[in-house]
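A.B. asks: After the sequence you'll find the predicted model.
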Amino acid sequence: MHKLMGRAVCGLSLAGMVFLTATAVFAAEQGSDVPDGVVLKSLAVFPVGVAVSAGDERRSLFKKTDQQALINRQFNSLVAANIMKMRYLHPAENRFTFDDADALANYAKEHGMILHGHALVWHPDYQVPTWMKNYSGDWDAMLNNHVEQIVRHFAGRVASWDVANEVIDEKVPAAYRPSLFYQKMGKSYIEKAFIAAHAADPAADLYYNDFNTESVPSKLDFMLGMIDDFKARQIPIHGIGFQMHVDVDYPSIAQIRKSFKAVADRGLKVRISELDVAVNKHKNLTSLTPAVAMAQKARYKEIVTAYLEEVPAAQRGGITFWGVIDGETWLSGFHKRAEWPLLFKDDYTTKPAFDGVVEALTGK
């Protein structure tokens, strides 16, 4: 961003530089030409979603009811940030707990929203139920039961699932992540999860979801190889989720476009599944400056534009933003830094980033 700005002001007079800075400040404060009252979900024929906390979580939309009006107005798709993961839904071998997820499914139905399920199989130690770590029985039967019970319970209420999440290690050369599931079952656990999910709900779209597949070529290539193998053997997979936790200046838009197109060319659906745009990777910001806000706006616009141009309409599984307001982003805690990666300020007003998405969706 700083290099781009440097080239832009090269040769300007001091007065011109002052004017440019003042213009950026005004634009960041006032937004673009996007009119008041714009609703994201009305601008797209594909789902426009947001990740929400739910259940007993501190930031649950059932507790922070002030968020509901914004969520209901702007989005037509929801995904649970946590409560539909393994350790929440299946805390003991013979016990499933659906209450919180059922409440979210009911909320989605009441407000005419699609619910996307996240995620049936995921590797982190803190997400794998303790009983699974100690399991010594038939792993094939156990995993099949885990997937089928959950998917069958939500059949007709959950439109799509992240069946397997982050199974690829991005070391060079890329390989399957040596997770507990891989250690117990080899790579077959991935396809077996897809087969079980399809058996439980043939109408649901089934996705593989991962991070950095839009930025690390070796990881993208490994994923494409897995997809091609699944398709050749008729393993039921319908789409790929690109998480897209990106920076304002990385990865290149050319690489993002290449990644979207590679999946679309294989006939699969493409979701931007967890989108946020970080701006403070160097930890040099204490607030979102007007210039950085405008750079973030441009970044959101180019990402959504790339999605529209590289993915045919019938293959657009949707775009989901990973959170509502900046003050609740997961990035601040994960990276231990201040961040402002989302579309809305903490007072629920829009940022220039919102305008960037609107301009892409409307072709401005």
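C.D. replies: On my side now, so go ahead.
A.B. asks: From now on I want contacts and neighbour counts done on CA atoms only, so please keep to that.
C.D. replies: Noted.
A.B. asks: which outside residues touch stretch 332-347?
C.D. replies: 276-280, 283, 285-288, 321-327, 329, 331, 350-354 (CA atoms under 8 Å, 6 or more residues apart in numbering).
A.B. asks: Are any of these buried, and if so which?
C.D. replies: Listed as buried from the contacts of stretch 332-347 are 276-280, 288, 321-327, 329, 331, 350-354; burial here means 16 or more other CA atoms under 10 Å.
A.B. asks: Out of these, name the ones that lie in helices.
C.D. replies: Among the buried ones among the contacts of stretch 332-347, the ones falling in helices (DSSP state H) are 331, 352, 353, 354.
A.B. asks: helices or strands next to the helix or strand hosting residue 303 in the packing?
C.D. replies: Element membership of residue 303, judged by DSSP states H and E, is helix 290-310. Contacts defined by 3 or more CA pairs under 8 Å, 6 or more residues apart in numbering; DSSP states H and E place helix 290-310 against helix 14-30, helix 253-264, strand 269-278, helix 352-362.
A.B. asks: could you redo the last one with a cut-off of 7 Å?
C.D. replies: Helices and strands touching helix 290-310, by 3 or more CA pairs under 7 Å, 6 or more residues apart in numbering; DSSP states H and E, are helix 14-30, helix 253-264, helix 352-362.
A.B. asks: Switch the ones you listed over to a markdown table; also include distance to residue 183.
C.D. replies: Shown next, in a markdown table, are the helices and strands packed on helix 290-310 (distance: least, CA to CA, whole Å):
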| stretch | distance to residue 183 |
| --- | --- |
| helix 14-30 | 50 |
| helix 253-264 | 28 |
| helix 352-362 | 42 |
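A.B. asks: Of these, which is nearest residue 190?
C.D. replies: helix 253-264 (18.3 Å; CA to CA).
A.B. asks: okay, now the one to match up with it:
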Amino acid sequence: MLTLVASAYFPAAANADATALSLRGQAARAGILIGSGAINPDYLDEPQFARVLATQFNSLSPENELKWANSQPQQGAFDFTKLDRLVSFAKQHRMAVKGHGLISSCCNPPWLEQIQDPAQLRAAMTTHFKTLMTRYAGKMDRWDVATEIFSTFGGTGLEKNYFYRVLGPDYVAEAFRIAHAANPKAKLFLNESLVEYYPAKRQELYDLVADLVRRGVPISGVGLETHLTFSPPEPGVITDIVKSYKALGLQVAITEMDVHLTPLPNNGEYGNQAEIYGNIVNEALDAGVRDISFWGFTDKHAYTWVPGAKPLMFDEQYRPKPAFFATWTAVARH
């Protein structure tokens, strides 16, 4: 695998202006979607945040604003305010928008989880999906229908979440069918974490998806979250994953990439972080991935479970880190 070291390509990287090189521009030339997720619409109040987002990315997706507790906090009472703001920003700056996410194990309002009758839950899902997907038809081009449906480290099957408990293990197939009925033209993805690291979880995901395809369930692809902690997955793993789903006729996207390292003295963490960013993006693009999103872009608004980690491509002052230049270089190669 090619090792991309930012300083080898950009000796003056530390002094570069965030707008001097456009990641978005390189992605456009290569026909690649390069996006930022975790976009809380309130962040757009910061002019510098909005400027870097629009300059560097051609796609965005919300953080939690689409999840059920925020989009329909009370039954029948939808809140589109923040989602509309994201869609308006994207339209203004000619960006795609991904719908993240219709179902997840978190973020369900109390009224929803009080429903224990399967028929009533299916009706609630139908109303919820149809309302959102109709409103944003032609504005959100792809959707994470279900996110993080397996146990964290794999090996124990589907997480026994609320939807599983009420509808049983086939709730995933039901969700995709309901989403397809709501918007037959939308691309529908199953989004999962940590499959790059854990072979048992990787196999569980593949077996489920292969079964969905075999049964004719309308699924377009698989999203690999790619939250990387301390070290990257083994070289070639992403390539193998992409090949396996391509053989099923499906797309693969990198959906939430970030790199969480414990900071070292003398900025030592930046070099290793840059290599990981560059190598993963390079391998994904070589394998044929054409949709890559990061879980935010500035450490000012980063979430991390590693104390002191700075996981994103821009620092708190919106200055590009070596990880940005390594990513830019990987995209430029394609």
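C.D. replies: Everything's here; your move. Predicted model only: the values in this text are computed from it and were never measured.
A.B. asks: on that earlier part again, please work out which of the helices and strands packed on helix 290-310 of the first structure is packed deepest.
C.D. replies: helix 352-362 (a mean of 22; mean count of other CA atoms under 10 Å).
A.B. asks: which residues touch the most centrally placed residue in the first structure?
C.D. replies: Nearest to the mean C-alpha position of the first structure, by CA atoms, centre = their mean, lies residue 274 at 1.2 Å. Contact partners of residue 274 of the first structure, counting by CA atoms under 7 Å, 6 or more residues apart in numbering, are 243, 244, 245, 320, 321, 322.
A.B. asks: Residue 56 of the second structure now?
C.D. replies: When contacts are counted by CA under 7 Å, 6+ apart, residue 56 of the second structure touches 22, 23, 24.
A.B. asks: and the counterpart of residue 276 of the second structure in the first structure, how many residues sit next to it?
C.D. replies: Under the alignment by TM-score structural alignment, residue 276 of the second structure pairs with residue 299 in the first structure. Residues lying near residue 299 of the first structure (other CA atoms under 10 Å) number 22.
A.B. asks: hang on, residue 299 of the first structure packs against residue 246?
C.D. replies: No. Applying CA atoms under 7 Å, one finds residue 299 of the first structure not in contact with residue 246, separated by 9.5 Å.
A.B. asks: so which strand or helix has the aligned partner of residue 172 of the second structure in the first structure?
C.D. replies: In the first structure, the residue matched to residue 172 of the second structure (TM-score structural alignment) is residue 190. Element membership for residue 190 of the first structure, per DSSP H and E: helix 188-200.
A.B. asks: For residue 222 of the first structure, which residues are in contact?
C.D. replies: Counted by CA under 7 Å, 6+ apart, residue 222 of the first structure has contacts residue 174.
A.B. asks: Residue in the second structure paired with it?
C.D. replies: Looks like residue 222 of the first structure aligns to residue 204 there (TM-score structural alignment).
A.B. asks: so which strand or helix has its match?
C.D. replies: Residue 204 of the second structure belongs to helix 199-214 when elements are defined using DSSP H and E.
A.B. asks: what range in the first structure matches the helix or strand just after that helix?
C.D. replies: Per DSSP H and E, the first helix or strand lying C-terminal to helix 199-214 of the second structure is strand 221-224. With TM-score structural alignment applied, strand 221-224 of the second structure matches the range 239-242 in the first structure.
A.B. asks: For the matching stretch, give me the average deviation versus the second structure.
C.D. replies: By mean CA distance after the TM-score superposition for the first structure, the fitted stretch 239-242 of the first structure averages 0.7 Å away from its aligned residues in the second structure.
A.B. asks: Could you tell me how many residues sit around the closest residue in space to residue 231 of the first structure that isn't next to it in sequence?
C.D. replies: Ranked by CA to CA, 6 or more residues apart in numbering and with sequence neighbours excluded, the top spatial neighbour of residue 231 of the first structure is residue 237, at 7.6 Å. Residue crowding around residue 237 of the first structure was assessed by other CA under 10 Å; the count is 21.
A.B. asks: Next: residue 181 of the first structure.
C.D. replies: Residue 181 of the first structure - counted by other CA under 10 Å - has 22 other residues nearby.
A.B. asks: Now check it against the second structure: what is it aligned to?
C.D. replies: Aligned counterpart of residue 181 of the first structure in the second structure: residue 163 (TM-score structural alignment).
A.B. asks: out of the helices and strands packed on helix 290-310 of the first structure, nearest to residue 67 of the first structure?
C.D. replies: Using CA to CA as the measure, helix 352-362 is the one of these that comes nearest residue 67 of the first structure, at 16.4 Å.
A.B. asks: Quick check: the aligned residue for residue 165 of the first structure in the second structure?
C.D. replies: So, by TM-score structural alignment, residue 165 of the first structure is matched to residue 147.
A.B. asks: Now for that match: which residues touch it?
C.D. replies: Neighbouring residues of residue 147 of the second structure by CA under 7 Å, 6+ apart: 101, 103, 104, 190, 191, 192.
A.B. asks: quick one: which of those is nearest to residue 54 of the second structure?
C.D. replies: Among the contacts of residue 147 of the second structure, and counting by CA to CA, the member closest to residue 54 of the second structure is residue 101, at 22.0 Å.
A.B. asks: and that closest one, what helix or strand is that in?
C.D. replies: Per DSSP H and E: strand 96-104 holds residue 101 of the second structure.
A.B. asks: Fine, thanks again, bye for now.
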